[in-house]
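# Here you go, sequence then predicted model.
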Amino acid sequence: HTGNYSGDGSFWHLFRSTSCPLLYCYSMNIPIYSILLGLGWKCLFNWALMFLQRSHICRSFLGVFSASLAVVDTILILIFADIHIHGDARLFLLDLELTRYHTCLLVQILGQVYSTLQWPIVVVAGLEHFCAISLQPAHSWAKRLARPLVAILLWYLTALYVFLLSGFTPVLEDVSHHQIQQCWVFHTTEPLQVVTVLSLILGCAVLHAACSTRLFDPPPQKDRIPDQSATHSRKNVVCQVLHVFLNTWALVLIFLVVLLLLPVGIPSYLGLNVAWLCFLNSFLIAVVLCVACPASQIEQGLAAVPPDSFCEWRFNFNLAAEEKT
């Protein structure tokens, strides 16, 4: 969608009147150098976090996907920087002349792809964590082969969806590419949606554990001893999970709540990053542990907590053992 826009808000009225998806009807006009700076810092932060958790990269789907995300961000920032530096020269890639138009176009497409990837990543990582915690572990070679294949498949299917099925329409200004100094960038709300949904699931699991404990506490009966011990074990696991998770990520949760309450938009090209995936990994582990509560499996070594570079998931089942005796 093109048009000759000034910065007086006429574009806002025109853009709001187009048939764009609800989540993308809000945008911001950002200078190109700010976009490059933001992507550059994001890229450096991605690789710093990758280095810090290098021992866990191949041990989970989110680790493998974080590596692919860091590579994609690096390639794109190099392309964007090259286009911006040679903005007044003729730059070709595969017989295509690249201009600042393509910087704005790629930023919008990149943001759409990143926003679309949020929920598939949550579903795949959540299923992997649930299987790792609740089921017997699969062969390590099969998991190592499946993780990069699933990551590549997600990128491919998401790109197909964005280009063919989503109805996404880029917004570009109808001026010479030499005069383009700013790009219209869409907001994304998917990270806040993910946090809200996972928080609701986690809250329901906590309430279930608390209500189950109150239900089975009075008065003790012989025929309810197994249920009572299982209930106390569930409460023990939930309390320890919340303590570990909040000790590490409480400030991030507060920051996300502030973003949810304030009318502040998250640029879509920054919505998916390795730091967010690290937080998401810990959050999904906490949710799965509270929902499944595999106290006996973990205690007997039949289930293992997925790798996490930030939260140290150690459990003490002494109280539960005393109640069982």
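Nice, I can see it.

# Could you use CA atoms for every contact and neighbour count after this?
Noted.

# and the residue lying closest to Phe168 once chain neighbours are set aside, how many neighbours does it have?
Distance criterion CA to CA, 6 or more residues apart in numbering; nearest residue to Phe168, sequence neighbours excluded, is Val162 at 6.5 Å. Other residues near Val162 number 17, with proximity taken as other CA atoms under 10 Å.

# SS state for Val162?
helix (DSSP: H, G, I helix; E, B strand; the rest coil).

# show me the contacts for it.
Val162 is in contact with 109, 112-113, 116, 168, counting by CA atoms under 8 Å, 6 or more residues apart in numbering.

# how much space between it and Leu98?
Using CA to CA, to the nearest Å, Val162 is found at 21 Å from Leu98.

# residue ranges for the strands of the stretch 1-150 of the chain, please.
Along the stretch 1-150 of the chain, counting by DSSP state E, counting those that start in this stretch, strands occupy 2-3, 27-31, 91-93, 96-98.

# if we can go back for a sec, would you reformat the contacts of Val162 as CSV and include distance to Pro294?
Converted to CSV, the contacts of Val162 look like this (distance: CA to CA, whole Å):
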residue, distance to Pro294
Ile109, 42
Gln112, 38
Val113, 36
Thr116, 32
Phe168, 43
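
# which of those residues lies closest to Pro263?
Checking those against Pro263 with CA to CA, the nearest one is Gln112 at 20.2 Å.

# For Asp95, grab the count of nearby residues.
7.

# so how far is His243 from it?
From Asp95 to His243 the distance is 56 Å (CA to CA).

# cool, and Leu160?
Leu160 is 41 Å from His243, by CA to CA.

# In this structure, what residue spans correspond to helices?
Using DSSP state H, the helices of the chain run over 10-17, 32-52, 61-85, 100-134, 140-160, 190-216, 225-261, 274-292, 295-299, 318-324.

# Residues touching the last one, excluding its own?
Same thing as helix 318-324. Against helix 318-324 from outside (CA under 8 Å, 6+ apart): 225-226, 229, 232-233, 236.

# Where neighbours are concerned, which of the contacts of Val162 has the most?
Gln112 leads these on contacts (other CA under 10 Å) with 25 neighbours.

# Which single one of the contacts of helix 318-324 is nearest to Leu76?
Among those, and counting by CA to CA, the member closest to Leu76 is Asn236, at 46.4 Å.

# now stretch 316-325, how far from the centre of its chain.
36 Å (CA atoms, centre = their mean, to the nearest Å).

# Give me the buried positions along that stretch.
317, 320 (16 or more other CA atoms under 10 Å).

# another one to put next to it:
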Amino acid sequence: MTALSSKNCSFQYQEHQTNQFLDVSCLLFLIILGKTLLNILMLGMRRKTTYQNFMEYFCISLAFIDLLLLVNISLISYFRDFVFLGIRFTKYHICLFTQIISFTYGLLPYPVVLLAYIDYYLNLSKTTMFPCKCQKFFYFFIIIFIWISVLAYVLRDPAIYQSLNAQNVYSCQCPFYVSIQSYWLSFSMVMILFIAFLTSWSEVVTLVRAVRVTSYMNVAILYFPFSSQSSYMMSSKKILLPKLIICFLGTWFPFVLLQILILLLKVQIPAYIEMNIPLLYFVNSFLIATVYWFNCHKLSLKDIALPVDPFVSWKCCFIPLTIHNFEHTEKPISIIIY
């Protein structure tokens, strides 16, 4: 009787463990599916330009990795137990693959941000004059090298390997890595925005009261009023900063509030969720504004070749507008927009 009860308890425990794994698999599938759909939406909403940069290619590679993870989770969830190329895949590999991706994503923010900033700086200063095909190949090579290097580090690091052992993989909790890099990156960006706003809040308020929204070629743009001498003062960082703040917050203000709430509430988001395309485009706009501000003396008003932001139109910050009777003008002809 005792042995029979023990077997029944063991069977019930195994059945409960299996159900929990199925619940985790369904939850991971829904999360990755939602993230993949968000990736497609952001890539579809971005401004279509011929200008290519490192961050743009990396966002595409991230969307591909998320799609690959979704396909793997879907196949394993459907077949549950199968052999492919001599390797047996079970439902436990769903947790294992997601943990590996989580560790990999958690180590990417710093190198990606650094390389993106260097890329924008070199392109703005025109120190690199590679042909278009060579530049695309260079971006492709760098991105492949980053993914392989970080993945190799994750699989060979003793501390990470220990967290990926059978004891953690076969547990019902399936813990995921929370990236400290993403936390400090968000914290640094929010603090820099806060300090920049404090140092120029009066200019920002004055400019917000004077700024107007108009259209050019059926595109909504911001109209910044300029004085007659403003065209000779565009190299001033003090004048440029409030315009950059308004353009940036005008596009990313909801995302800035989200980052502030996450930091204040100390929300721990797994790295496989936190590393996403909206965050990368948010960082991308921040990097472009930073490059503009540090290199405002290099910007030419007559022949301005600026890195094109997929979501923020920065060009209106640099071109002075002196349009008479603007209230009666439907389409300002002096505005050049990408």
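Here it is on my side, so go on. Every value quoted in this text rests on a predicted model; they were computed, and no experiment measured them.

# For the two chains, what TM-score is obtained?
Overlay of the two chains. TM-score (TM-score structural alignment, normalised by the length of structure 1): 0.72; 267 aligned residues with a CA RMSD of 3.0 Å.

# quick one on the thing from earlier: how close does the equivalent of the residue nearest to Phe168 of structure 1 over in structure 2 get to Cys95 of structure 2?
When structure 2 is aligned by TM-score structural alignment, Val162 of structure 1 is paired with Val154. Look at Val154 of structure 2 and Cys95 of structure 2: by CA to CA, they are 15 Å apart.

# same thing with Asp303 of structure 2?
53 Å.

# Looking at these two, which one has more neighbours?
A count of neighbours by other CA under 10 Å puts Cys95 above the other of Asp303 of structure 2 and Cys95, at 25 against 7.

# how about that one, what does it touch?
By CA under 8 Å, 6+ apart, the neighbours of Cys95 of structure 2 are 25, 169, 174.

# Check Leu114 of structure 2 too.
No contacts exist for Leu114 of structure 2 under CA under 8 Å, 6+ apart.

# and the counterpart of it in structure 1, how far is that from Leu62 of structure 1?
Aligned counterpart of Leu114 of structure 2 in structure 1: Val123 (TM-score structural alignment). According to CA to CA, Val123 of structure 1 and Leu62 of structure 1 sit 11 Å apart.

# and if you look at Leu200 of structure 1?
Taking CA to CA, one finds Leu200 of structure 1 at 22 Å from Leu62 of structure 1.

# more crowded one of these two?
Between Leu200 of structure 1 and Leu62, counting by other CA under 10 Å, Leu62 is the more crowded of the two (25 against 13).

# Tell me the counterpart of that one in structure 2.
Match for Leu62 of structure 1 (TM-score structural alignment): Met55.

# Please name the nearest non-neighbouring residue to that match.
Nearest non-adjacent residue to Met55 of structure 2 (CA to CA, 6+ apart): Ala116, at 5.8 Å.

# and what of His84 of structure 1?
Nearest to His84 of structure 1 is Arg100, by CA to CA, 6+ apart, at 6.6 Å.

# Next: Ser74 of structure 2.
Phe29 (7.0 Å).

# Aligned against structure 1, show me the partner of the one you found.
Checking with TM-score structural alignment, Phe29 of structure 2 has Leu36 as its match.

# Please list all residues in contact with its match.
77, 80-81.

# can you list these in a markdown table and add distance to Cys293 of structure 1 and neighbour count?
Compiled in a markdown table, the contacts of Leu36 of structure 1 are given as follows (distance: CA to CA, whole Å; neighbours: other CA atoms under 10 Å):
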| residue | distance to Cys293 of structure 1 | neighbour count |
| --- | --- | --- |
| Ile77 | 43 | 20 |
| Phe80 | 47 | 25 |
| Ala81 | 48 | 18 |
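
# how about JSON lines for these, with distance to Trp313 of structure 1 added?
Formatted as JSON lines, those follow (distance: CA to CA, whole Å):
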{"residue": "Ile77", "distance to Trp313 of structure 1": "36"}
{"residue": "Phe80", "distance to Trp313 of structure 1": "40"}
{"residue": "Ala81", "distance to Trp313 of structure 1": "41"}
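
# Could you identify which of the helices of structure 1 is most buried?
Of all those, helix 274-292 carries the top mean neighbour count, a mean of 21, counting by mean count of other CA atoms under 10 Å.

# Which strands and helices lie in contact with that helix?
Counting contacts by 3 or more CA pairs under 8 Å, 6 or more residues apart in numbering; DSSP states H and E, helix 274-292 of structure 1 packs against helix 32-52, helix 61-85, helix 100-134, helix 190-216, helix 225-261.

# Which stretch of structure 2 lines up against that helix?
The aligned range for helix 274-292 of structure 1 is 277-295, by TM-score structural alignment.

# mind checking how far Met50 of structure 1 is from Leu62 of structure 1?
For Met50 of structure 1 relative to Leu62 of structure 1 (CA to CA), the value is 11 Å.

# repeat for Leu98 of structure 1
33 Å.

# what do you get for Arg144 of structure 1?
In terms of CA to CA, Arg144 of structure 1 sits 12 Å off from Leu62 of structure 1.

# quick one on the thing from earlier: need the helices of structure 1 in JSON lines (columns: distance to Cys311 of structure 1).
Output for the helices of structure 1, formatted as JSON lines (distance: least, CA to CA, whole Å):
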{"stretch": "helix 10-17", "distance to Cys311 of structure 1": "43"}
{"stretch": "helix 32-52", "distance to Cys311 of structure 1": "13"}
{"stretch": "helix 61-85", "distance to Cys311 of structure 1": "15"}
{"stretch": "helix 100-134", "distance to Cys311 of structure 1": "15"}
{"stretch": "helix 140-160", "distance to Cys311 of structure 1": "22"}
{"stretch": "helix 190-216", "distance to Cys311 of structure 1": "17"}
{"stretch": "helix 225-261", "distance to Cys311 of structure 1": "6"}
{"stretch": "helix 274-292", "distance to Cys311 of structure 1": "7"}
{"stretch": "helix 295-299", "distance to Cys311 of structure 1": "17"}
{"stretch": "helix 318-324", "distance to Cys311 of structure 1": "21"}
